[in-house]
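here is a sequence with its predicted model. Questions after.
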Amino acid sequence: MRRYARTLVALALTTSVVTGAAGWVSGDAQQALTGPPPGSARWEADRSSLGTELPDPDTSKPSEVASFFKGLDNRQRQLLLLRHPSVVGNLDGVPLELRYRANALALSAAEDPRYRSLAAPGRQILAFDPRGRGQVAEVFGDLRTARRVSVVVPGSDNDAGTFDRRTTAHGAPPGMARTLQREAGPGTAVIAWTGYTTPVGVGVDAATGRLAEAGAERLTRFAEGLTADGLPEPAVFCHSYGSVVCGLAAHRLPATDLVVLGSPGMRADHVDALRTRARVWAAKDPTDWIDDVPSVRFAGLGHGADPTDPAFGARHVPADDARGHSGYFAPGTDSLRAFAAIARGGTAREGATR
């Protein structure tokens, strides 16, 4: 009888997603951006820059890329930077200083007005890919000297074109990262990583793991690139659909902590199923609409157990005053204080007592 009841709930979820009931609305199906960085074909064909074969952007591990660049002198690095800015700026394992300069060059040459603000002086753009809806990663703080590093993984409706939106500022990726870094303080750096194709709207894309699977591959490689460049393993903060990405990446993602907030599920029934050595934390504000999404998986739809359910086994993060789905990083909230404590390497309880 219990199994029959669960099946009925799952069928209801399927119907609600497809028909737009229970708060779900239609969203456009997205094509996940995968594979090597833009400009890779020209990079692979280049035999004249250094007189040697360059790392394959599609198959080389970030550690192999890092090793290759360590073997170059400054002249050789600058030559690759100037000839192939889109590859150098997006290839995980390339030293971050080169990536900043390469992406500044790529953005200065970009003709799309949506990206004009990203080219402003002083911004630390660690990745920029204009293909499709566009992907971008920005650093807040001094990443090279930081003792603790965090990565913010956003959910639906995020891309390079919406990255700098001013509405719901603390719910947009740079706003999340900026406020977290300010609250966490000196010795920390935070990366706003919009490095995968996110769902648009709350439709079938948001209810399935298809885009999250592609995103998990990209997130894992990105984090591996950080550690290959000599940076600390990050704490990863995963908002909304971003927590599905983090759940699928967890078993191979180099991370000290996984913090999910406003999560529809991590495609796991228990924290042990994530197969991660990272500490796993979960936060959900009582007014967050995500609480109305059924915590089930059936026929590829839905993302499973609620990570804030005590039975899931994640550590609790207070979020009673976060105010809705996009308020978790708002200044003065208990959730932001707890996140900052985790970003510093402590616990959410420490943040609550500050």
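Okay, I see it.

hey, let's count contacts and neighbours off CA atoms from now on
Fine.

could you pull out the helices in the stretch 251-354 of the chain for me?
With DSSP state H, counting those that start in this stretch, the ranges of helices along the stretch 251-354 of the chain come out as 334-343, 348-352.

can you redo those helices as CSV with mean neighbour count and distance to residue 97?
Shown next, in CSV, are the helices of the stretch 251-354 of the chain (neighbours: other CA atoms under 10 Å; distance: least, CA to CA, whole Å):
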stretch, mean neighbour count, distance to residue 97
helix 334-343, 27, 23
helix 348-352, 18, 32
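
A further structure is provided below for comparison with the first:
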Amino acid sequence: MTAAGYRVAPARLDAVAGESGSRAEALASAQSAVAGEKLPAAAFGRVSESAAAAKTFEKTMTELGGKLGSHVSRLRTIQSGLTASAAGYRRADAQVAAMYRALLPEDPLPRAGNPAGVGGAADTGAWARAIAGNRVKVADALTAERARLAALTDAEEIARSRARIKLYEDILANDRQILRFDAGGNGRIAELVGHIEPGTRNVGLFVPGVNTQMSNFDAYAGLGRSLVAADPAGRTAVVVWADGVFPQGPVAQGPDAGYARAMAPDLKHFADDLRGEIASHAGSGVTLTAIGHSYGGATVGLAETHGLDVDRVLHVESAGMGHGVWSPSDLPASQAGVQRFSMTAPLDPIVLAQGNAWGLEWTGIGHGADPDVFPGVTELGTGDDADGSPLWGVSSHNDVLKPGSDSWTNIYRVLTAGGSVAP
């Protein structure tokens, strides 16, 4: 409590709710263990008192299980109440903020000179409003996911649910800049890491690949954080874009270009919005680089057929240049000045997809040409992992994104042009 009244910290309410949920899970496990304790009548010896002792034990376990169940129910009620309260406070904050914004002029500061950058205190632009609104959506999703977790029994679903909860809690606790958010299905999300502000010179737009969903988004957001942190001058920002429905399974759905076809126009329009935010908050002289990993490379490639407005494209273990893209003539004139780079580790199974439609392209299968040999593309080596071991084989597909590896260094160099990018 302060002199002015009570001060509520929704993040703290979320933290306590999480603690209550953890305790409830622990007690629920104990309750299950107690319920499973069954002893035969002869467990206490073949004497006349054996059956009575067994009944007493059973009664004790039943009473203990009932008490544990009562505590579990109470803790989950507390958890639900705390989470709902946190969400309510955030919703009220967003509503009050929106009321104040409505009283302000549409653009109270010079568009190229907002010192706060995207989402900052002085920013009243579309993305700032989206970030504020998505905090409310994330808080509501956290409440719903905690309730959903309590009813799950499948181990894999439980793990995914817990990963979502961890992500939502971290977003709220650390004021992460969520630009797009939809918790439905496998989830859709986009996050700005770093700041777009005067002085920003490099902006990356990273698109992940097969198996991307809300529960593993933070692994890709971590790549964005590592790239931004590596720039000591603070001139680099990265948007991690997973605002689409991605294929799940490299064999069952990976060859299908339908997912990329659906995402490509949205990615193009998002890049247009990103260009607008860059112009408004950072001015001219900013380089925008699209980085597509795995299926994300094919998605970026198809977005180029729609006129993706970027300065550079980097294909990382990419599935291809995009369905139907076999030569530069398959790209619109708007893409003529785009610099392109590609890297593929030796014996990464993705080579089976690169440039191979298996004669089925007319059915929607395949992802166009191999980026490594596409005319005008500079091929980069993947080199060694951070421990000095060569990157190759199945594990290299994702290991190329690890900070400290030669491949990560090449990604950073393409993004920042901070030195020569050698093949």
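That came through fine. Everything quoted here is computed from the prediction, not taken from an experiment.

adding distance to residue 292 of structure 1, write the helices of the stretch 251-354 of structure 1 out as CSV.
Formatted as CSV, the helices of the stretch 251-354 of structure 1 follow (distance: least, CA to CA, whole Å):
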stretch, distance to residue 292 of structure 1
helix 334-343, 20
helix 348-352, 25
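
give me the three-state assignment for the closest residue to residue 181 of structure 2 other than its chain neighbours.
Using CA to CA, 6 or more residues apart in numbering and skipping residues adjacent in sequence, the residue nearest residue 181 of structure 2 is residue 189, 4.5 Å away. Secondary structure for residue 189 of structure 2, judged by DSSP: H, G, I helix; E, B strand; the rest coil, is strand.

quick one: what's aligned to residue 189 of structure 2 in structure 1?
Using TM-score structural alignment, the partner of residue 189 of structure 2 in structure 1 is residue 136.

again with residue 33 of structure 2
Using TM-score structural alignment, residue 33 of structure 2 pairs with nothing in structure 1.

and residue 401 of structure 2, what pairs with it in structure 1?
Using TM-score structural alignment as the criterion, residue 401 of structure 2 maps onto residue 329 of structure 1.

which residues touch the nearest residue to its match once chain neighbours are set aside?
Counting by CA to CA, 6+ apart, residue 329 of structure 1 lies nearest to residue 336, which is 5.0 Å off, once chain neighbours are set aside. Neighbour list for residue 336 of structure 1: 180, 183, 328, 329, 330 [criterion: CA atoms under 8 Å, 6 or more residues apart in numbering].

across to structure 2, which of those hold up?
When you map the contacts of residue 336 of structure 1 onto structure 2 and apply both residues aligned by TM-score structural alignment, their matches' CA atoms under 8 Å, the shared contacts are 328, 329, 330.

which one of the residues you listed is nearest residue 275 of structure 1?
Using CA to CA, residue 328 comes nearest to residue 275 of structure 1 of these, at 26.2 Å.

can you report how many residues lie near that closest one?
Residue 328 of structure 1 has 29 neighbours, counted by other CA atoms under 10 Å.

how about it: what's its closest non-neighbour residue?
Counting by CA to CA, 6+ apart, residue 328 of structure 1 lies nearest to residue 322, which is 4.8 Å off, once chain neighbours are set aside.

hmm, that neighbour is touching residue 285, no?
Yes. Using CA atoms under 8 Å, residue 322 of structure 1 is in contact with residue 285, at 5.7 Å.

what touches both of these two?
Here residue 322 of structure 1 and residue 285 share the contacting residues residue 328, scored by CA under 8 Å, 6+ apart.

longest helix in structure 2, please.
Determined from DSSP state H, the single longest helix within structure 2 is helix 50-103.

mind checking what residue 212 of structure 2 lines up with in structure 1?
Match for residue 212 of structure 2 (TM-score structural alignment): residue 158.

just to be sure, that match is in a helix?
No. Read with three-state DSSP, residue 158 of structure 1 is coil and lies in no helix.

and the closest residue to it other than its chain neighbours, what does it touch?
Excluding its sequence neighbours, the residue lying closest to residue 158 of structure 1 (CA to CA, 6+ apart) is residue 198, at 6.2 Å. Residues in contact with residue 198 of structure 1 (CA under 8 Å, 6+ apart) are 30, 155, 156, 157, 158, 159, 211, 212, 241.

check residue 345 of structure 2 too.
Applying CA under 8 Å, 6+ apart, the residues contacting residue 345 of structure 2 are 317, 381, 382, 383, 391, 392, 393, 396, 397, 400.

who wins for neighbours among these?
Counting neighbours by other CA under 10 Å, residue 317 comes out on top of the contacts of residue 345 of structure 2 with 31 neighbours.

residue contacts, that residue?
Each residue near residue 317 of structure 2 by CA under 8 Å, 6+ apart is listed here: 293, 294, 297, 342, 343, 344, 345, 348, 350, 397.

same check for these, but in structure 1.
Checked against structure 1 using both residues aligned by TM-score structural alignment, their matches' CA under 8 Å, these keep these contacts: 293, 294, 343, 344, 345, 348, 350, 397.

related to what we said a few turns ago, need the contact list for the residue nearest to residue 328 of structure 1.
Residue 322 of structure 1 makes contacts with 285, 328, 329, 330, 333, 334, 335, as judged by CA under 8 Å, 6+ apart.

and the fifth one, how many neighbours does it have?
This means residue 333 of structure 1. Look at residue 333 of structure 1: counted by other CA under 10 Å, it has 18 neighbours.

before we move on, what about the fourth one?
Close neighbours of residue 330 of structure 1, defined as other CA under 10 Å, add up to 22.
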